[in-house]
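*Asks:* Coordinates only, no sequence provided:
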């Protein structure tokens, strides 16, 4: 079954190579914008990247979703200021090899997981897939971060400040990808007709 976002987009197979490239390019722009929208927080700002990765994977599916996230990584590796904090905190491979490198790799793996579920399973499995994707992001991110901070600070710097916000972002991504629950949609429609 298609997600709501998938049903509003033409299938990837129906697109010409130029159409597919445009979709990937727009996805990279969305990821870049999601990295630049920052809420000041300590130790690092909170961005919308997790929500963007999950929505892109759910909407584009495995092939184009993963291609978009990989294209984003390639753009960053080439020195384009697509990541959070760039160019001020560095660019290119030097930035990617810093403390956030594991999280960036996690984005790629999460896009495969969520995209595959969006392509192959029922919509009800999308939320567990997003949670599994988030778990992979944290496992890879925290494992990589442990090279840069003392072991007793890894969770305090790389997990605790972000987990609640990331769960909210996944909820929003799931609502946008799957669609509003039928009961809520009926209430919204009912209130619109009453006005």
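*Replies:* Structure received. All values derive from a computational prediction rather than experimental measurement.

*Asks:* switch to C-alpha atoms for all contacts and neighbour counts from now on
*Replies:* Fine.

*Asks:* State which helix of this protein is the longest.
*Replies:* Taking DSSP state H as the criterion, the chain has its longest helix at helix 49-77.

*Asks:* That helix - contacts with which helices or strands?
*Replies:* helix 4-8, helix 17-36, helix 92-96, helix 101-120, helix 126-145, helix 163-178 (3 or more Cα pairs under 8 Å, 6 or more residues apart in numbering; DSSP states H and E).

*Asks:* orientation of that helix relative to helix 17-36 in degrees?
*Replies:* With axes from the mean of the first three to the mean of the last three Cα atoms, to 10 degrees applied, the angle from helix 49-77 to helix 17-36 works out at 110 degrees.

*Asks:* For helix 49-77, buried residues please.
*Replies:* Neighbour-count burial for helix 49-77 flags 49-62, 64-73, 75-77 (criterion: 16 or more other Cα atoms under 10 Å).

*Asks:* take a look at this one as well, against the first:
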């Protein structure tokens, strides 16, 4: 496959994963300050399957789609006001999360253990970005920001990190076998 075709394929996959993130964002459990949604599961899947650069690019596409007003964020919300609002930090965190999660896997091995470590690190990054913006936008104390923006998400976040790791490694392996994804580093069992 030519370099141009390979790049085009990866750009299409970025678009697909931005769309998957938009769909999973609509799976949500409302909480007082920040809902639990499927977005972070999608971010972990994206990073585990596409890696650092393309995973982060897919999240940039997702954020850009929402920024221009498409209803891709949780609760079918869209617009720049979401990005500068209380939950916008989580969305910005998705970009860093995808990059770091993918980078950890690229520098180690694509196996379940390393994917779980990478996705857990990613969860921490998302929560960090989200909590900082939540604190400042709503003028909360750090204790209030942690109580509303971190503590309710730890157990669910670890479950989503495991699911993103397990599903992501499996799908990545299948895509590489089907020659639909460039392997870079092979998946280790």
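*Replies:* Thanks, I have the structure now. A quick note: this is a predicted structure, and the numbers were derived from the prediction, not measured.

*Asks:* Quick check: TM-score for this pair?
*Replies:* Once superposed, chain against chain, the TM-score is 0.79 (TM-score structural alignment, normalised by the length of the second structure); 165 aligned residues with a Cα RMSD of 2.0 Å.

*Asks:* returning to what we had before: give me whichever of the helices and strands packed on helix 49-77 of the first structure is most buried.
*Replies:* helix 101-120 (a mean of 24; mean count of other Cα atoms under 10 Å).

*Asks:* State the distance from the most centrally placed residue in the second structure to residue 138 of the second structure.
*Replies:* Nearest residue to the geometric centre of the second structure (Cα atoms, centre = their mean): residue 43, 1.7 Å. Per Cα to Cα, to the nearest Å, residue 43 of the second structure is found 25 Å from residue 138 of the second structure.

*Asks:* Identify the residues contacting the aligned residue in the first structure for the residue nearest to the centre of the second structure.
*Replies:* In the first structure, residue 43 of the second structure lines up with residue 53, judged by TM-score structural alignment. Each residue near residue 53 of the first structure by Cα atoms under 8 Å, 6 or more residues apart in numbering is listed here: 31, 69, 107, 110, 111.

*Asks:* Likewise for residue 133 of the second structure?
*Replies:* 85, 86, 87, 88, 89.

*Asks:* number of nearby residues for the third one?
*Replies:* Residue neighbour count, defined by other Cα atoms under 10 Å, stands at 23 for residue 87 of the second structure.

*Asks:* hang on, isn't it packed against residue 134?
*Replies:* Yes - assessed by Cα atoms under 8 Å, residue 87 of the second structure is found in contact with residue 134 at 6.3 Å.

*Asks:* which position in the second structure aligns with residue 104 of the first structure?
*Replies:* Aligned partner of residue 104 of the first structure by TM-score structural alignment: residue 91.

*Asks:* just residue 156 of the first structure next, same as before
*Replies:* Residue 156 of the first structure maps onto residue 147 in the second structure, by TM-score structural alignment.

*Asks:* would you say that match is within a strand?
*Replies:* No - looking at residue 147 of the second structure with DSSP: H, G, I helix; E, B strand; the rest coil, it is helix, so not inside a strand.

*Asks:* From residue 91 of the second structure, how far out is it?
*Replies:* 19 Å.

*Asks:* Name the SS class of residue 43 of the first structure, please.
*Replies:* coil.

*Asks:* my guess is residue 81 of the first structure contacts residue 91, does it?
*Replies:* Yes - between residue 81 of the first structure and residue 91 a contact is recorded at 6.2 Å, counting by Cα under 8 Å.

*Asks:* thinking again about what came up before, relative to the second structure, what is the average displacement of the longest helix of the first structure?
*Replies:* Compared with the second structure after the fit, helix 49-77 of the first structure shows a mean deviation of 0.9 Å (mean Cα distance after the TM-score superposition for the first structure).
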